[in-house]
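Asks: For reference, the sequence and a predicted model appear below.
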Amino acid sequence: MIGIWHAFAETPRWKLKLQVKVSKKAAYSVDIAMEPLPLSIRMENVTVEGNTVRGTGSAFWKPDEKAEAELKFEQSSFSGRLYIPLFGELQLQGKEGRGPFLSEALMEQIKPYRSGKVVQRTDEQIQAAVEELLSRMSIADKVGQMCQCMASNFSFGGAVATDPPEKLIAEGRAGSVLGAFDINRVFELQKIAVEQSPLGIPLLFNGDIIHGAQTIFPVPLAWSCSWDMEAIREACAIAAKEASASGLMYNHGPMIDITRDPRWGRVVEGAGEDPYLGSLIAKAQVEGFQGSSLLHEETMIACLKHFIGYGAAEGGRDYNTVDLSEGILRNVYLPPFQAGIEAGAGSVMNAFNIYQGVPVAASAELLKGLLRDELGFDGILISDYGAVDEIVQHGYAKDAKEAARLAVNASMDMEMVTRAFDSIPELLHEGKLTEAQLDEAVRRIVTYKYKTGLMDDPFRYIRPEKEREYHFSADHLQSSLELARKSIVLLKNDGVLPLARNAGKIALIGPFADSKDLLGPWQFSRYGHETVTLYEGLQAKGFTEDRLLYAAGCGVNSALEGGIKAAVEQAKQAELVVLALGEGSEMSGEAASRMSLELPAVQRELAEAVISAGKPVVLVLTSGRPLVLDWFERHANAIVETWFLGSQAGHAIADVLLGQYNPSGRLTMSFPAQTGQVPVYYNQFRTGRPQTAANASEKYISKYLDGPNEPLYPFGYGLSYTSFEYSGLSLDQNQIKPGETLRASVTVKNAGTQTGEETVQLYIQDVYGSIVRPVKELKGFAKAVLEAGESRQIVFEISSSDLAFWTPAGGYVTEPGDFRVMIGSNSRDVQTASFELIQP
């Protein structure tokens, strides 16, 4: 019975394919996934009698209701029953193996609908075609293009009172669809649009493809720690390849908000705290999703979100108030959006927050003035889920009708899911909006329907044959594994790592020791049951059951009867303990803010008990944000931050633990020493009374009474199994003029005993200026793979453009004055030299 099995089931609404994975380590486990819905269940209480397996488990969408299974296995088939809270009791008859794709029946059916005749048009030809279509559109047709509906009653937020999608689409009242997880559903709805709507305009199908479609990659905060733009670009290209095969062509990503407060759950979706690195990653993601041309059917429209300032929510509480100066907005939060727009992103999504007292969704200053007029963005501006309605909730509009007027005046093109835009005809009649405003919005939307080839071949993205080829393919899994390895950050190591392959018994303890909850939030894979656990990763490296002692010890947030006692017993029998702790994926992401950055109390209790056994302990941490690790820094022998690494997580972690991959990840968010420090970030201002080594004992300086100012682990930090030494920082000149270039060089030596990769980081400080400048800012980095004992000179070129910043008085300027160059292995440990920018 060990292995993967499949069965089909019918419900009044869905035809389901179920995959059942039966595993045995210390005990049996059963994981069940469903197609076409991205839902999975792990049976937690499994018993086996002969060839019959029984189990119960929780479904994440209804955690208070139990799923139940009773399955009887024969040589190559199985039968039984499965109760799922969403569907009730299903009777199953199944076979061994993954089985055919549910969409295979569509392969022949779709062929007559795909014309394959996509026209390569110039911008002028697209514009002419759009104008011709506009001339035939009624007001109702235009409003319909500006409205989006859900594919079903599945909701990403609050319930929306609206007509069924079939009715909206047939009547031409929706121009795009969100949340069509099923390629058959895409076909069904696109067919209605083309055959029944007044003008037959095809639909855009939107989805949140944040870090993978079916093959899941590390969460964006994790992959940012790779500092590897090409690997990130490839991950996004693969995600687009898989998603577009299922009919999706418009991504609600990437999220490029700068994030300084780890209490905010959405830090998991971004690239961390630095605007320079965040800009490079924004560019890489846009290029990955959109490829060289949106006319290629394996690409997706990239949507930059959330414009702007969403990452600065007060108290780290999602959807909360944001209060930013224009200087912080432009110097910190804007650069990734500038980079994404320059890379050609086809869409931008507004932020939920207010700016200067105005909800962003209604802010003509930000959306029309800054985004469109100043930055030159001419793509589709889409509201976030419910953001137009929320203009009323913010207290900035009387009702949904007034909210719609404000949003359209701010140049909003498309309302996501809610129906405030239904009031546009009335607003036109009252003279509060003009048809010209609608024409501008519809031009932008329909332009992208031409750019993606939809207007020529509405069914071109519906490719079930490519689903079978691409989804969870071996090549895509290998790419996920490689990026997962690069994303792991070694935070502490007293020499206990890497583990020897011939080491004795290892106790693998903790709620993440054999958990498949390693994909993280914002993923909709139907292959969650095949996620490689840490136990499976070590098992694949040759650790047999007698050498790999296992105990969960506790749940993520709950105690297990006798769990800690069993874990301590396993620890006592082992030479070393791998303690796998962390956050569940539901603890990160949207609407997952936390007051405390500590691990749940039950996990701390487990850790204290296990460490008291006196064996060396390696903490392997699964999380979607920086956590407070001060206690573990003092008590664990090694700490490995693995984040949520995706489909191949267990293999990647095992590779690092055993030294088959030398960890090279570097933090993109600072880890606070205590929660009370946050927000804590490297590029802060000095203040008028900065703390220094010389004045640390004085009272009237900027410091805490009960802890340090500095983070436990700073931005850019990360260890290796080798060591690197920096020496000889020099500048080729100590003065430059605008337009000239300065060369800064440093020698980096691998002083250890094995090959390793170092990320050499360049920071610059503007010592004084017309406004106060940060203590340092990342302006470049270089990745160097060095053999043991090898030295290499690393050279950076610094131009006057690297010194520019925004000021209230002068806009973007480069000011003469003194500068410091800092180069090192992280934002804290640097060598320093100085130069001057002089007037010509």
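Replies: Good, I have the coordinates.
Asks: When you work out contacts or count neighbours from here on, use the C-alpha atoms and nothing else.
Replies: OK.
Asks: in which helix or strand would I find I238?
Replies: For I238, the host element (DSSP states H and E) is helix 229-245.
Asks: contacting residues for P198?
Replies: By C-alpha atoms under 8 Å, 6 or more residues apart in numbering, P198 lies in contact with 141, 170-172.
Asks: which of these has the most neighbours?
Replies: The most crowded member of the contacts of P198, judged by other C-alpha atoms under 10 Å, is G172 (26 neighbours).
Asks: I'd assumed S138 was in contact with that residue.
Replies: No. Taking C-alpha atoms under 8 Å as the contact criterion, G172 and S138 are not neighbours in contact, 10.5 Å apart.
Asks: residue ranges for the strands of the stretch 251-400 of the chain, please.
Replies: Along the stretch 251-400 of the chain, the stretches classed as strands by DSSP state E, counting those that start in this stretch are 303-307, 347-350, 354-355, 358-359, 380-382.
Asks: And here is the other one:
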Amino acid sequence: MPVSAQASRTVARHRQKIEDLIAAMTVEEKAGQLNLLADPFRWMPTAVNPLDGTGDPARVTALIREGKVGSLFNGIGAETGRRIQQVAMEESRLKIPLLFAADVIHGLSTIFPVPLAEAAAFDTELARRTARAAAIETAASAVHQTYAPMVDVARDQRWGRNVEGAGEDVLLNNLLAAARVRGFQGDKGLDDRDAVLATAKHMAAYSAAVGGMEYNTTDMSEQTLRGVFLPPFKASVDAGALSIMSAFNDVNGVPASGSRKLLTDILRGEWGFEGFVVSDYTSEQELVAHGFAEDGRDAARLAFNAGVDVSMVSGLYLEHLPGLVASGEVSMARLDEAVRRVLNTKAALGLFDDPYRGTDPVREKAVVGAREHIELSREAGRKSVVLLKNDNGLLPLNKSQKIALIGPFADDVDNVWGPWTIWGAPERRVSLEAGFRAAMSDPQRLTIARGSGVETPLDGGIDQAVAAAHDADVIVLAIGEATNMSGEAQSRTEIVVPAPQVALVDAMTALGKPIVILLRNGRALALEGNVKNAQAIVVTWFLGEQMGHAVADVLFGDHGPSARLPISFPHKSGQQPYSYDRKTTGRPANPDLATEEYKSRYRETPNTALYPFGYGLTYGAISYGPIEMQSDKLQWAGTLNVAVTVTNTGSRAAEELVQLYIHDRVASLTQPGRLLKDFKRVSLRPGQSEKVTFTLNPRQLGFIGADETWRIEPGLFDVWLAPHAQGGATATFQLIGPASITDGR
């Protein structure tokens, strides 16, 4: 069982009790354990779903008494949590504790950078630490489960939910999925007071929606499904996740929430998953709209038999499972199996030993918004800032300069958190203005003007901005996307800076002063015109509550930029979907030629990224030496060391992220032009050199073959040790071995 030994022992200790409960339950009570409703009792100040799922407290209380609710979600609060649990433990027949869940995506009260921003840090330990801090606050607020991490690999930046994931690369997604699961669940067992059950979502291929349009269909080869979109879920299961959320979309014609192949054959049969599957918000009910089910009863039958154990909000399981069991369309064994999975997880969480865990208001007050969590938010924020451009060393800024901070986000606090922030503390939000003033030697040398709204112009706004910038030594333009332009149901046809902000940039450019662009964004953007041409460009994402301080830490040089892009910034929106690991095709385009006919490219743009995956500058100047190889051959049962010497020729200390990419020259299925296989961070003082060594093994060179199994084939491979996915020198080695090796991975 993929959980800690302690959790396994906890489940084993309660096994007989669980079997006795199942034997004692009515069919209606069994269906009740699989019924997940929105919490109508506790604090949820923000609407986060399209339907009003709050319900009537009196009705939900009655259902709890009758044993017809197993879980509640998106309410927090220790004291009220105890009162709700008392209804289940003191007034219901079987006294089974409720499971409380919540959408804690990047922090509960203390808000950390959005997951995509944090992915830019390329730091699994940072991801674990922020998830750990979020779990401590969540567990103390009488919540046992979070609907995170989102592990959908996203290659189309039009899709709004890029902001919740780890970008376009499979390896990075795998590593961060596992790190976040470990962070949420901790290392002491799920029954530890600070542990929160992780839920990997959304299984599967949700992010591959056609056209990047939210909730749209997906259609792909089995090799792409298994090679790109499923691995982060497998990594989550291997890390111990005991909950999986099914997706809204259909995959090759079968809705994911009705796919036995995904939710039973692969998840359980191939991976050995022993937790429970929960539907996304009414996703099982939506089998009707998909045209896959006739009505709600049919949808319940299809989803449940496919492997969805818990129904979120729709109430279909409570309404229809008793009748479906009575008719034989759902077996009692399948019903008992689902109930057993839920009860086993409640046991693993320690709820049978202490149903009131997390309901101590004193502890809640002590840990929620703790000082160390706030400090971690600032650290995570500055480690997520990506420097894209820095002509003539414009950055870092001088703290005594006259600075004009211009743009819709100059003094804004409403857009520092980013999407999926429900319970943050508004009074702790730090604007860019506040961060700059705190960092500058004379805060009065900072002038402020918004100049434009996010998507609409401001009357007289540009004139005010010109006046504010008149005497400045440098103009800092805070532009990009508002919170509501990223996230669920926020797909965009054009991933550009909105026109009113571009007009503001044009007006500022006309002043002839140095310009720094600060991009606020939840996806990659296609940068054009004077935005692209600015002397310095910095990606600041949505960095959480300490955003102003985190950005100032980097811009004024107290900390150097160290993050790298987890997504490719294209030349044009029309390049979407785009990822660095595209295949060469039979007519590969030469990236060095501006025009080239009869090649795989668009007429208007090269077949490259403006700023590729893995890209990011430092305040140092990093040079790479030639690749050093232990040998030009890798034996089937051996390893191969490859190394490069990197040197900081600049005058400031820097952190460089050295990335290892490979390309399989000839294979039984065409392969990507590059694939990230490892990365290492190195700190370099001015003038310092360091040799960075990687050890390759044959397992890293495999792929999903035509027979849908993992295979490794001998032959020639290119290898790069590079600063990003479009850079670096290459070397070649040969994998020596038999015709191929396959396994059932």
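Replies: Alright, I've got the coordinates. These numbers were taken from a predicted model, which means no experiment stands behind them.
Asks: so what number do they get for TM-score?
Replies: Taking TM-score structural alignment, normalised by the length of structure 2 as the basis, the two superposed chains have a TM-score of 0.95; 723 aligned residues with a C-alpha RMSD of 1.7 Å.
Asks: hmm, back to that, please tabulate the strands of the stretch 251-400 of structure 1 in a markdown table, including the columns distance to P840 of structure 1 and mean neighbour count.
Replies: Shown next, in a markdown table, are these (distance: least, C-alpha to C-alpha, whole Å; neighbours: other C-alpha atoms under 10 Å):
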| stretch | distance to P840 of structure 1 | mean neighbour count |
| --- | --- | --- |
| strand 303-307 | 38 | 26 |
| strand 347-350 | 40 | 27 |
| strand 354-355 | 39 | 24 |
| strand 358-359 | 43 | 22 |
| strand 380-382 | 43 | 27 |
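Asks: Let's have the ones you listed in a markdown table, adding distance to L627 of structure 1.
Replies: Rendered in a markdown table, the data for the strands of the stretch 251-400 of structure 1 read as follows (distance: least, C-alpha to C-alpha, whole Å):
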| stretch | distance to L627 of structure 1 |
| --- | --- |
| strand 303-307 | 24 |
| strand 347-350 | 29 |
| strand 354-355 | 28 |
| strand 358-359 | 31 |
| strand 380-382 | 33 |
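Asks: Quick one, which of those gets closest to S152 of structure 1.
Replies: Shortest distance between S152 of structure 1 and the strands of the stretch 251-400 of structure 1, using C-alpha to C-alpha, is found for strand 380-382: 19.8 Å.
Asks: In structure 2, point out the residues matching that closest one.
Replies: Using TM-score structural alignment, strand 380-382 of structure 1 lines up with residues 276-278 of structure 2.
Asks: State the number of residues packed around the aligned partner of V767 of structure 1 in structure 2.
Replies: Aligned counterpart of V767 of structure 1 in structure 2: R665 (TM-score structural alignment). Here the count is done by other C-alpha under 10 Å, and R665 of structure 2 has 15 residues near it.
Asks: What span of structure 2 is the helix or strand hosting Q478 of structure 1 aligned with?
Replies: Using DSSP H and E, Q478 of structure 1 maps to helix 474-487. On the basis of TM-score structural alignment, helix 474-487 of structure 1 is assigned to residues 371-384 in structure 2.
Asks: Could I get the contacting residues of Y448 of structure 1?
Replies: Shown here is Y448 of structure 1, whose contacts under the criterion C-alpha under 8 Å, 6+ apart are G346.
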